[in-house]
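Enquirer: what's the 3D shape of this:
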Amino acid sequence: MIGRLLRPVLKLVLGFVIVSVAWVVVYRFVPPPYTFTMLGDRLAGHRIASDWAPLDRIDPDMARAAIAGEDARFCLHRGFDVQAIERAAQRNASGGRIRGGSTISQQTAKNAFLFQGGGWVRKGLEAWFTVLIEAIWGKRRIMEVYLNLAETGIGTYGVQAASERYFHHGAGRLSATEAARIAAILPLPKKRAAVDPHGFVRRHGNVLARYVGVVRASGLDRCLRS
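Expert: All right, here's what the predicted structure looks like:
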């Protein structure tokens, strides 16, 4: 009796594993054409601006700014930064603004394969896809997909579209300051803009612009270097 009940569950789990692994393998070579987040924006009536750019056609300071702002240990961890998670938990327990401990790898897994929200179910799926992309893609592909799928404004996705929207040139010509300003809006892209930034975006962007050189000099981006 128990075996009969377990059999369809095991088939379902096996099917999910096969499909998810195949999905990740395809995206190792093919740019993700659309995401659930883009669909949500589209259903909300927003036009979608997204222009895929290979990593070697994006100024290296953009990846450095993302590392400085989002995941300083990107080249050191295997998808999950335990130290960052522990620090976020401590800050959240002490009250104040809630902070997350998600790595760039986790954010990429969510952006490419999943949806916003969803609580612990989505978090569990995110962890699974994070393990897969770390194993199948490697760091350069993860950063490439992240920089192309990250929301950089209402209806705007990826640093190429952001660079064209805010600075009127391609991502290959970003200055350290411009890259830092795009990185500064990543945590709240629907509420921040990189053009004529003020308040938090200006302050945080200025800090990230200074740290771009630190990331380069200390080799925190070494996993991205050809």
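Enquirer: all contacts plus neighbour counts: C-alpha atoms, from now on.
Expert: OK.
Enquirer: where along the chain do the strands fall?
Expert: Counting by DSSP state E, the chain has strands at residues 49-50, 151-153, 156-157.
Enquirer: counting by contacts, list what the first one packs against.
Expert: Pointing back at strand 49-50 there. If contacts are counted by 3 or more CA pairs under 8 Å, 6 or more residues apart in numbering; DSSP states H and E, strand 49-50 sits against strand 156-157, helix 159-167.
Enquirer: next one: the longest one
Expert: Here strand 151-153 touches helix 159-167, helix 176-185, going by 3+ CA pairs under 8 Å, 6+ apart.
Enquirer: structure for this one too, so we can compare:
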Amino acid sequence: MRWLRYFLKCVLGGFVAMQIYFVIQIGLWAVINPDSTAFQRAERWRLCGLQWSCPIQSSWVPYDKISSNLKRAVLVSEDDIFFQHMGVRVEDMQKAWAKNAQLNQQGRGKSKTALRGGSTITQQLAKNLFLSSEQNYLRKAQELLITGLLETMLSKQRLYEIYLNSVEWGEGIFGIGAASQHYFGVSPALLSREQAAVLASALPAPKCFDKVQYCRRANIHFPTRQDFILENMDRVALAPAPKAKTR
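Expert: Sure, this is the predicted structure:
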């Protein structure tokens, strides 16, 4: 049994080392902008392989140079109470777990049944920054751990800034700087309400929004989603609620 104990120690040591790496990386991002994400690197490899030149578009834009229209539209589309929660939305996750249980039962226990829904902006960011696109319960658990680190170590505004600059907006298009230029030829600061709603509606299926050949698996009607976003943009908050003063 000595070999088993040694193996378990190695696994535990590797797990702890990985968490330490996450802590150091997130700590650096408090003052340094990420140059890429795990998802971006995977997409670059998928599109270009070993080619030096690659049609990946990305351009960092500071938070205060991004239109409030876009910030509000993305919140409506992806996580309307982002500035109020602590990284997870328990009710949404419970619904997702129930849906997953149903899917697994229908799939007769197949281990590759994909997880569905329930992700906040912070959870999406955790996945994009560090993890693969593979969906299983171990990856979801690691995603939750990273989500906790992100919420603890970075401010909400910084998290949102990194998200808006790293999220996918089409094939090889990452971040609002590249997206606003690609679709409308304007800087992110100049996006109108209608343009912001269009871009935010793309986030659930950005490749499908960009190129029709990716729409076979997408079940989304972008114009309807754009109308919903426009109707609800004014009700979302762009900052955490102030703490009540105690006497």
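Enquirer: export the helices and strands packed on strand 151-153 of the first structure to a markdown table and tack on mean neighbour count and distance to Pro8 of the first structure?
Expert: Formatted as a markdown table, those follow (neighbours: other CA atoms under 10 Å; distance: least, CA to CA, whole Å):
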| stretch | mean neighbour count | distance to Pro8 of the first structure |
| --- | --- | --- |
| helix 159-167 | 21 | 43 |
| helix 176-185 | 26 | 45 |
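Enquirer: name the residues of the longest helix along the first structure that come out as buried.
Expert: Scanning the first structure for the helix with the most residues, using DSSP state H, yields helix 2-29. Neighbour-count burial for helix 2-29 of the first structure flags 20-21, 24, 27-28 (criterion: 16 or more other CA atoms under 10 Å).
Enquirer: and stretch 31-42 of the second structure, by the same measure?
Expert: Those would be 34, 37-40, for stretch 31-42 of the second structure by 16+ other CA under 10 Å.
Enquirer: now that stretch: which residue numbers in the first structure?
Expert: Matched against the first structure by TM-score structural alignment, stretch 31-42 of the second structure falls on residues 29-40.
Enquirer: compute the first-to-last residue distance for the matching stretch.
Expert: 25 Å (CA to CA, to the nearest Å).
Enquirer: so what touches it?
Expert: Contacts to stretch 29-40 of the first structure, defined as CA atoms under 8 Å, 6 or more residues apart in numbering, come from residues 48, 52, 111-116, 145, 155.
Enquirer: out of the strands of the first structure, deepest packed?
Expert: Comparing the strands of the first structure by mean neighbour count (mean count of other CA atoms under 10 Å), strand 151-153 ranks first with a mean of 26.
Enquirer: can you get me a residue count around the equivalent of Asp56 of the first structure over in the second structure?
Expert: In the second structure, Asp56 of the first structure lines up with Asp64, judged by TM-score structural alignment. By the criterion of other CA atoms under 10 Å, Asp64 of the second structure has 10 neighbours.
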